[in-house]
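# Would you be able to build a 3D model of this:
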Amino acid sequence: PLIDTLRGPRWGLRAWIVASQLLMGLMLVPLVLADDPFRPEGLGLLTLLLVAHAVFASTQDVSIDALAITTVPPEERGTINGFMQLGMLGARAAFGGIALYVEQFVGERVVLVALLACIWLSSLLVIFGLREPLRREGSAGGFVGKLRAMLKASSTWWAVAFALVAGAGFKATGAVAGPLLLSGGLDKEGVGLFFSTTAAALALGALGGGKLADLRGRHEAARLLLLGLAVAVGITAAASLLGGAVLVAALLALYVVAGAFTAAELALYMDATDPALGATQFSAYMGAINLCETWSSYSVGQLVPVTGYPSALRAMAVISLLGVVLLPRMVAASSERLAPAEG
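Predicted coordinates:
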């Protein structure tokens, strides 16, 4: 809400992004300058800096989503979400596992400097490479009115309901993928190798799913990919009985389909979001996705000891299929809400 309220011709979404990235980098500077930033006695300060960094990173993320909603033509939202997923997954891999591997050769300070440079230099792309529509100064009263309208709109709650269940099958499977592979005969090194490929699988799927969402329409693409996601979870459940290479192949296919569905799903939420509430409304949908991951991960953890992996995964796939029922209601409600504005 703060981002949507404090937007105007002098301070827009680009300013929010650049300011967030500046502050993200500043939180890393003490770690770069310290002789041993990870020493036990400095744990309190380290925790404070990393929490602040995470807060500013979340602000940046929300601002980028809002800017995409405001500037990207509707017919390109699927493709853009595919590339946004590619960038996010690539950065996560580069400064996650790859950085940990490189750190043993170059040292932690070099890795931190590289991260800091990427954060600050990417701000130049925002300053010189992006444009956003001019917006008149808003008011708290105007924002509150739009927020009330959003909360009263049935389309908002259909979208939240969809986000709460649609990804349950994949989120649950991802939560137990490690133990599932171990029970399927892989050793720890094999499991680690598998997870080193999942980012590429998700990114590949996201690029294809985003393109499909633009070609076939978000509703149709999301419906088809959600059905495919449930089928892929079901196949993984069956493959868990065989283990080995069959299980690995089934899981990799599931990650590809999940990446495709994610890109189409996010484009669908962008369509359902009022650009004036881009940060607030879209974040609500993202929060619902996070809640889906939380409850589905917990639920599958409770089910597996009782029913075993196949039955637990099939149950979560069935819950995901509730999204197929909710999706038409969400789209119809969004169309009714947007019709007066278009007319």
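
# going forward, measure contacts and count neighbours with C-alpha atoms only.
OK.

# right, and residue 116 touches residue 25 too?
Yes - counting by C-alpha atoms under 8 Å, a contact exists between residue 116 and residue 25, whose distance comes to 5.5 Å.

# In contact with residue 253, which residues?
When contacts are counted by C-alpha atoms under 8 Å, 6 or more residues apart in numbering, residue 253 is found next to 201, 232.

# Which helix or strand contains it?
helix 244-271 (DSSP states H and E).

# helix or strand right after that helix?
Tracing the chain C-terminally past helix 244-271 and defining elements by DSSP H and E, one meets helix 278-307 next.

# Just list what the helix or strand following that following helix packs against, helices and strands only.
Where DSSP H and E defines the elements, the next helix or strand beyond helix 278-307 is helix 309-320. Using 3 or more C-alpha pairs under 8 Å, 6 or more residues apart in numbering; DSSP states H and E as the contact criterion, the neighbours of helix 309-320 among helices and strands are helix 168-175, helix 218-239, helix 278-307.

# Okay, angle between the shortest one and helix 218-239 too, please.
It refers to helix 168-175. Using axes from the mean of the first three to the mean of the last three C-alpha atoms, to 10 degrees, the direction of helix 168-175 lies 50 degrees away from that of helix 218-239.

# Am I right that residue 300 is in contact with residue 312?
Yes - in this structure, residue 300 is within contact of residue 312 by C-alpha under 8 Å, at 6.1 Å.

# who's more crowded, the two?
More neighbours sit around residue 300 than around the other of residue 300 and residue 312, counting by other C-alpha atoms under 10 Å; the figures are 26 against 22.

# Spit out the contact partners of the more buried one.
Taking C-alpha under 8 Å, 6+ apart as the definition of contact, the neighbours of residue 300 are 172-173, 176, 312-313, 316.

# how about TSV for those residues, with distance to residue 110 added?
Conversion of these to TSV gives the following (distance: C-alpha to C-alpha, whole Å):
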residue	distance to residue 110
172	37
173	36
176	34
312	44
313	43
316	43
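
# And this one, please, so the two structures can be compared:
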Amino acid sequence: MTDAIDPIALLEELIACPSITPEEGGAQAVLERALTGLGFDVTRLVSGEAPHGPVPNLFATRGSAGPHFAFAGHTDVVPPGKGWATDPFKAETKGGLLYGRGAVDMKGSIAAFIAAVSRAPDLGGTLSFIITGDEEGLAIHGTRALMDWMAERSIVPDMILVGEPTSQNRLGDTIKIGRRGSVNMWIDVIGRQAHVAYPHEGDNPLRRLFKIGTRLHELDLDDGDEWFQPSNLEVITVDVGNQATNVIPGEAHLRLNIRFNVHHTGNELVERVRAIVEEEAPGARFEAIVSGEAFLTEPGPLSDLVGAAIGEVTGLTPELSTGGGTSDARFLHTLCPIVEFGLLNATMHKLDEAVAVEDVRSLTEIYGSILRRALG
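Next up is the predicted model:
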């Protein structure tokens, strides 16, 4: 029987890997060693090319019978930034908190889940890990590439748990059962540069861009519903790059993002905005990228199972939520029912990211309960 893995020791080892997107930094090699020791068949994949790759990915599986339970996550982290009180890539524990980039998002949950597996040697069914190195980046060659690889081999889990940090105030208070979609759009209005004293010789693109912006501000997308807040469109930036006080600019640029719920698709929203641009500024350049579609896993067996495991360990009844940003669940939800549950998200992406040591140990217990309920 394999010795039980200490989640804190494994987390410290993972934090020591500088796996800033899309670099692997040794993190997936650490996972490969741990999972191989637990009897998993591990496949390391590299997908994509520069400038958005290559991206390291990992798929590990054990067993062949049903049901098939999969854990999904990412080893990549955002850049640490300057101003840390500790070395962001050297785990340090002070006052019951373990500091390091990725402690919360999301090396802590990966370590907890692997530790939970090591404590449950008699699981039935099939258990898999879907691990990417590009969740914090553009996510072009990460989970989507893994899904293509899985499809070629007819690998389809029956349920997926994503270990994103979902807890708000206490470990176990929130499960994500859906996410809003996201679409970015770029609008470039072309005018004609001229001296401000001779406006008839110029064509100020800002006039048309302001009309576009006004109409975008007035768009009423929806009122939300039982599970989703209203969709929101936000203008992110307006730029002309004009350093002079006496020059009519030749170009004006607007960028926007829409976070939308299941009442829309990304392409539908793109076409609505495109129509406004074409009406107010014919000939303007327009580009859009749908980062992910909105989805909802209706409350049911999977969320009930995870909620019961949380209650067993913490005594809490978790809230079911669709709030927050996007995650790789936006891709994986097309395979099977999916929920997200992990550590407190208060310090993710911040300086001095930290996790309570006891939370990592409690999360290991919760994940162990989930495994027993799903595959025991």
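
# where does the TM-score land?
Here the TM-score for the pair of chains, by TM-score structural alignment, normalised by the length of structure 1, is 0.26; 156 aligned residues with a C-alpha RMSD of 7.0 Å.

# just to revisit the earlier point, which of the contacts of residue 300 of structure 1 has the largest number of neighbours?
Ranking these using other C-alpha under 10 Å puts residue 313 first, with 29 neighbours.

# And it, how close does it get to residue 157 of structure 1?
Plainly put, residue 313 of structure 1 is 27 Å away from residue 157 of structure 1 if you go by C-alpha to C-alpha, to the nearest Å.

# Repeat that for residue 193 of structure 1.
For residue 193 of structure 1, the distance to residue 157 of structure 1 equals 40 Å [C-alpha to C-alpha].

# ok, now residue 339 of structure 1?
From residue 339 of structure 1 over to residue 157 of structure 1 (counting by C-alpha to C-alpha), the distance is 18 Å.

# buried stuff in stretch 145-158 of structure 1?
Judged by neighbour count using 16 or more other C-alpha atoms under 10 Å, the buried positions of stretch 145-158 of structure 1 are 147, 150, 154-158.

# Stretch 194-213 of structure 1 too?
For stretch 194-213 of structure 1, by 16+ other C-alpha under 10 Å, it's 194, 198-213.

# The closest residue to residue 57 of structure 2 other than its chain neighbours: neighbour count?
Nearest residue to residue 57 of structure 2 in three dimensions, chain neighbours excluded: residue 132, at 4.4 Å (C-alpha to C-alpha, 6 or more residues apart in numbering). Residue 132 of structure 2 has 31 neighbouring residues, counting by other C-alpha under 10 Å.

# Next: residue 321 of structure 2.
For residue 321 of structure 2, the tally of surrounding residues (other C-alpha under 10 Å) stands at 17.

# now residue 270 of structure 2
19.

# now for the regular element (helix or strand) spanning it, which elements pack on it?
Following DSSP H and E, one finds residue 270 of structure 2 within helix 266-280. Counting contacts by 3+ C-alpha pairs under 8 Å, 6+ apart, helix 266-280 of structure 2 packs against strand 181-190, helix 205-218, strand 285-292.

# Swap in 7 Å and give it another go.
Here helix 266-280 of structure 2 is seen to pack against helix 205-218 when contacts are counted using 3 or more C-alpha pairs under 7 Å, 6 or more residues apart in numbering; DSSP states H and E.

# Tell me the buried residues in the helix or strand that the helix it packs on is followed by?
If you walk from helix 205-218 of structure 2 toward the C-terminus, the next helix or strand you reach (DSSP H and E) is strand 232-239. By neighbour count on 16+ other C-alpha under 10 Å, the buried set for strand 232-239 of structure 2 is 232-233, 238.

# Give me the residues contacting strand 232-239 of structure 2.
Residues outside strand 232-239 of structure 2 that contact it (C-alpha atoms under 7 Å, 6 or more residues apart in numbering) are 252-260.

# Would you confirm that residue 288 of structure 2 contacts residue 186?
Yes - contact criterion C-alpha atoms under 7 Å: residue 288 of structure 2 and residue 186 qualify, at 6.3 Å.

# if you count what's nearby, which of those two comes out ahead?
Shown here are residue 288 of structure 2 and residue 186; by other C-alpha under 10 Å, residue 288 has more neighbours (20 against 16).

# residues contacting the closest residue to that one other than its chain neighbours?
Spatial nearest neighbour of residue 288 of structure 2, chain neighbours left out: residue 185 (4.2 Å); criterion: C-alpha to C-alpha, 6+ apart. Taking C-alpha under 7 Å, 6+ apart as the contact definition, residue 185 of structure 2 lies against 255-257, 287-289.
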